[in-house]
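Q: Please find the sequence and the predicted model below.
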Amino acid sequence: MTTFPARAARTALLAAALLGAGTLAAGAEPAAPPRPAAAARPQPGAKPVVLVVGDRFATALADGLEADPAIAVSRTTGDGFGLTKPTFADSLPTIRDRLARADKPALAAVMVGADDRDALSDGAIRFEPGSPGWAKLYGDRVDQVSKLFRDAGVPLVWVGLPAVRSAELSADIVRQNGVIRDRAAKDGAAYVDSFDGFTDAAGRYSPVGPDADGATAKLRRADGLGFTRAGARKLASFLAPEVARLGRGAAAAGAADVANLTIERARGFDAALDVDVNAQIRREAARAQGAGAPPVPFAALPQGPAAGPVLPLTAAPVAPDGQLASLVVPAGAPVGAEPGPPRPGRADDFSWPKP
């Protein structure tokens, strides 16, 4: 597991380095502590790897995902990660290094923002949280994180933050979720919302509610921020469609996928599709005549007339003997055999049935 260094941990590392190396010269800048190396992780085998990146909420998300035996969960989480923290720039190489490892994730989920309450500056102006300038700079940092996964070719899902007990903090979370959702759509990443999953019917924060199986359970801890085991599983359930898509993709990869064959492997298949239809018809015609008979050329087949007889469209119809078909025959004149009297059950029998 790769973790982001918290501010206190970074200070402790720096102090230890100073004690070991002696005091610094006056006015010298202390060297930044080294970034923690990515922890080695055994190969997950056939299981697709889901990478979770973020803060304390992401840690709960990873805990819930680990209940799924069909996937392998890798995490780069810790309280040191935040889009408004001074250590944000140091966090980007940590994510990039994780994506460059051999066990490349098949899916990544980023969940961050629990402690994003710091002001942001563009170098000239300082913007307070919630202001339009702050929202723009916050969105720019969302873009920076999304770009890491896009460059690595890893599908990314941004998970929106859940409701919390503090009404003021929940209002901030709603604004943050709006920025993340809009930027994720622009960056080509997916976004799933978890806010309403931890509220009551009136939309207020609720520590109790239906769990991932639909049973009523305690979902949140007493601090109004953390998650119970059932809450972590419910949080992970919002990623269920994306995780299920991974399973379907793995099953499809095991079958023969003609569309993904290389040219060398598909050459025989392509040749089979390159069929001269006319030649195939000639072969079938020859086969119908006999195995040893030569094929009949199309030029030897009987040719029909170029045009048929001219038939006027306005001439009156005539009978076969040349008389008009509408000719009125006088009464009593012989016209041919009579059908005879009607018989019961025949179409011309109009007699009333006897009671």
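A: Cool, the structure landed.
Q: CA only for contacts and neighbour counts going forward, please
A: OK.
Q: which stretches of this protein form helices?
A: Secondary structure of the chain by DSSP state H: the helices cover 7-21, 56-65, 88-99, 132-152, 167-187, 229-237, 240-254, 263-273, 277-289.
Q: got these as JSON lines, with distance to G82 columns?
A: Shown next, in JSON lines, are the helices of the chain (distance: least, C-alpha to C-alpha, whole Å):
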{"stretch": "helix 7-21", "distance to G82": "11"}
{"stretch": "helix 56-65", "distance to G82": "10"}
{"stretch": "helix 88-99", "distance to G82": "6"}
{"stretch": "helix 132-152", "distance to G82": "10"}
{"stretch": "helix 167-187", "distance to G82": "12"}
{"stretch": "helix 229-237", "distance to G82": "19"}
{"stretch": "helix 240-254", "distance to G82": "24"}
{"stretch": "helix 263-273", "distance to G82": "46"}
{"stretch": "helix 277-289", "distance to G82": "64"}
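Q: With respect to S194, which of these lies nearest?
A: Of all these, helix 229-237 sits nearest to S194, with 7.0 Å by C-alpha to C-alpha.
Q: For that closest one, name the packing helices and strands.
A: helix 56-65, strand 216-218 (3 or more C-alpha pairs under 8 Å, 6 or more residues apart in numbering; DSSP states H and E).
Q: about what we covered before: kindly reformat the helices of the chain as CSV and extend each row with distance to V73 and mean neighbour count.
A: Listed next are these as CSV, based on distance: least, C-alpha to C-alpha, whole Å; neighbours: other C-alpha atoms under 10 Å:
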stretch, distance to V73, mean neighbour count
helix 7-21, 25, 13
helix 56-65, 7, 25
helix 88-99, 13, 17
helix 132-152, 17, 17
helix 167-187, 22, 17
helix 229-237, 12, 24
helix 240-254, 11, 13
helix 263-273, 35, 11
helix 277-289, 53, 13
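Q: Below is an additional structure, to be compared with the one above:
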Amino acid sequence: MARMSISVQSLRRVLVLFIGALLTIAAPDASFAQDPFTEFFGGLFGGPPHGYGHRGEPRVRRIMPHRENRGPTYWHGQTDNPRRAAKRTDGATTDQSQTAAATQPTFFVATVGDTLGQLLADGLKEGFSDRPDVAILRMGKESSGLVRDDFYDWPKSAKEIAADAQKINVAVVMLGSNDRQAIQQGQESYEPLSPRWREIYAARVDAVIAAFKEKNIPVIWVGLPVMKNERLSADMAQLNEIFKARAAHADIPYVDLWDALTDEHGQYSAFGPDINGQIVKLRSADGVHFTEAGARSVAHFVEGEIKKYYDAYRQQAPVAGVPAATPSEESKDAAAPQQPVAAAPANGQPIIFRSPVGGPSAAPTLPERPAVGPAQQLTGVGSATELAKKTPAVRPVDPGAPAQALVRHVFVEGGDQSPRDNRADDYSWRPPANAATPPN
């Protein structure tokens, strides 16, 4: 009994010490946690002192932060291994530096113009984002145009851009939205879109184009879009006529954006399809500028012309003085749509089609067909189980037969066909047989 009581007392002491150890353990920091069971029993069975490691340091377990939404470090070229990091910084050329050197821009596109031209440049940057060797240079000027040369002289600036040390492969021009102003020359002032105003304005357009062509830089002129204000839109349409005419005279591409930003009735529309076909807002609230999606859509129409010069540059097709390769005659023939050619009749005479209304003569009549044809046996004469076969002999076509005469009359001579009773073209009205006779 004494042994039993001693064992119970020893067990109680162990439990008291265990509970005391749980109550006295305190976490040193909010980001740390201890394992009281391991530490307590480790101390009982000859381990280190309670709550301490082999070197007298507190035995703690660090709780690592949640890493579910963190991207892998190797994606950005990082590493947690200092040896690997040292290998990258020892002066040797790495794969990342080689990739960066291989994707340096080699084809430069200068986008010049007003605010619309700057928005176009933003759309082109996004459009060519998958081509690191193409650089879009944003060289526009807000509130500029070809009228106020005292504010910004675009013919002069175009010469400076073309003569700059930065080699330009293509120049994209889009301006004119601020040019509804009078042109001042000396003491004379010319009203917008007057005959003399048009002459001066066209000469300035030619000066901008010539500044780039003198340096053998291809030019792409982009027309102005439809505007929300009807009067402004009408003036922009007249400016587009000047741009289009001067572009044709200089033999440069002209990109027409008018129909691309109108609705099915040819009117201004702030909404339209983007490059993915989704209906989004393309124009800003002022009815002049583009939204981000609108700039991307407008740039889509210009990218095609830029890629022509880009492909020629990649193929090393252009020669000195000729920026773009001229397509061969075979490619022209292949690209040109095939026009349908009418087949000539056998006798060499042209077929003349006439209106079927009021034919030159009455249509030939066909013989009446019986309602019920003659009865024929389904089995042959010699065999009672074999079906009758069609004779292989083909009767020659009689050109004088009534059916052939009717075909010639309707489809060659352009005549009409007389209606037949109870047929679909019989429009004659017949009163019913049981109709009552009206009184006299």
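A: Noted; the coordinates are in hand. Since we're looking at a predicted model, the values are computed, not measured.
Q: thinking again about what came up before, of the helices of structure 1, give the one that comes closest to A106 of structure 1.
A: Using C-alpha to C-alpha, the helices of structure 1 put helix 240-254 closest to A106 of structure 1, at 7.5 Å.
Q: Other residues contacting the closest one?
A: Helix 240-254 of structure 1 is contacted by residues P48, A70, A106, L107 when judged by C-alpha atoms under 8 Å, 6 or more residues apart in numbering.
Q: let's see it at 10 Å
A: For helix 240-254 of structure 1, the external contacting residues (C-alpha atoms under 10 Å, 6 or more residues apart in numbering) are 46-50, 65, 68, 70-71, 106-109, 155-157, 190, 192, 234, 236-237, 260.
Q: Contacts only, for T111 of structure 2.
A: 117-122, 124, 136-140, 170-174, 219-220.
Q: where exactly do the strands run in the stretch 251-400 of structure 2?
A: For the stretch 251-400 of structure 2, strands defined by DSSP state E, counting those that start in this stretch occupy the ranges 254-255, 271-273, 279-281.
Q: Most tightly packed of those?
A: Mean neighbour count, computed with mean count of other C-alpha atoms under 10 Å, is highest for strand 254-255 among the strands of the stretch 251-400 of structure 2, reaching a mean of 20.
Q: That one aligns to what range in structure 1?
A: With TM-score structural alignment applied, strand 254-255 of structure 2 matches the range 191-192 in structure 1.
Q: The contacts of helix 240-254 of structure 1, buried ones only, as a ChimeraX selection?
A: The following ChimeraX line selects those of these that are buried, judged by 16 or more other C-alpha atoms under 10 Å:
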select :47,48,49,50,65,70,71,106,107,108,109,155,156,157,190,192,234,236,237
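Q: circling back to that earlier point, in a markdown table: the strands of the stretch 251-400 of structure 2, plus distance to I6 of structure 2.
A: Shown next, in a markdown table, are those (distance: least, C-alpha to C-alpha, whole Å):
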| stretch | distance to I6 of structure 2 |
| --- | --- |
| strand 254-255 | 104 |
| strand 271-273 | 91 |
| strand 279-281 | 87 |
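Q: Indicate which one of those strands is closest to R13 of structure 2.
A: strand 279-281 (78.4 Å).
Q: whereabouts in structure 1 does that closest one align?
A: Under the alignment (TM-score structural alignment), strand 279-281 of structure 2 falls on residues 216-218 in structure 1.
Q: After superposing, tell me the mean distance of that stretch to structure 2.
A: Superposed on structure 2, stretch 216-218 of structure 1 shows a mean distance of 1.1 Å to its aligned residues (mean C-alpha distance after the TM-score superposition for structure 1).
Q: how about R296 of structure 2, what's its partner in structure 1?
A: Using TM-score structural alignment, R296 of structure 2 pairs with R233 in structure 1.
Q: What residues does that match make contact with?
A: Counting by C-alpha under 10 Å, 6+ apart, R233 of structure 1 touches 60-68, 211-213, 219, 227.
Q: mapped onto structure 2, which of those residues hold?
A: For those, the aligned pairs still in contact in structure 2 (both residues aligned by TM-score structural alignment, their matches' C-alpha atoms under 10 Å) are A60, L61, A62, D63, G64, L65, E66, A67, D211, A212, L219, F227.
Q: any idea which of these is closest to F198 of structure 1?
A: Nearest to F198 of structure 1 among the kept ones among the contacts of R233 of structure 1 is L219, at 7.8 Å by C-alpha to C-alpha.
Q: surely that closest one meets Y205?
A: No: using C-alpha atoms under 10 Å, L219 of structure 1 makes no contact with Y205, being 11.0 Å away.
Q: Mutual contacts of those two, please.
A: F198.
Q: In structure 2, what residue corresponds to G133 of structure 1?
A: By TM-score structural alignment, G133 of structure 1 lines up with R196.
Q: Show me what A202 of structure 1 aligns to in structure 2.
A: By TM-score structural alignment, A202 of structure 1 lines up with H265.
Q: And for A100 of structure 1, the neighbour number?
A: For A100 of structure 1, the tally of surrounding residues (other C-alpha atoms under 10 Å) stands at 11.
Q: how near is it to M111 of structure 1?
A: Counting by C-alpha to C-alpha, to the nearest Å, the gap between A100 of structure 1 and M111 of structure 1 amounts to 20 Å.
Q: Right, I'll call it a day here.
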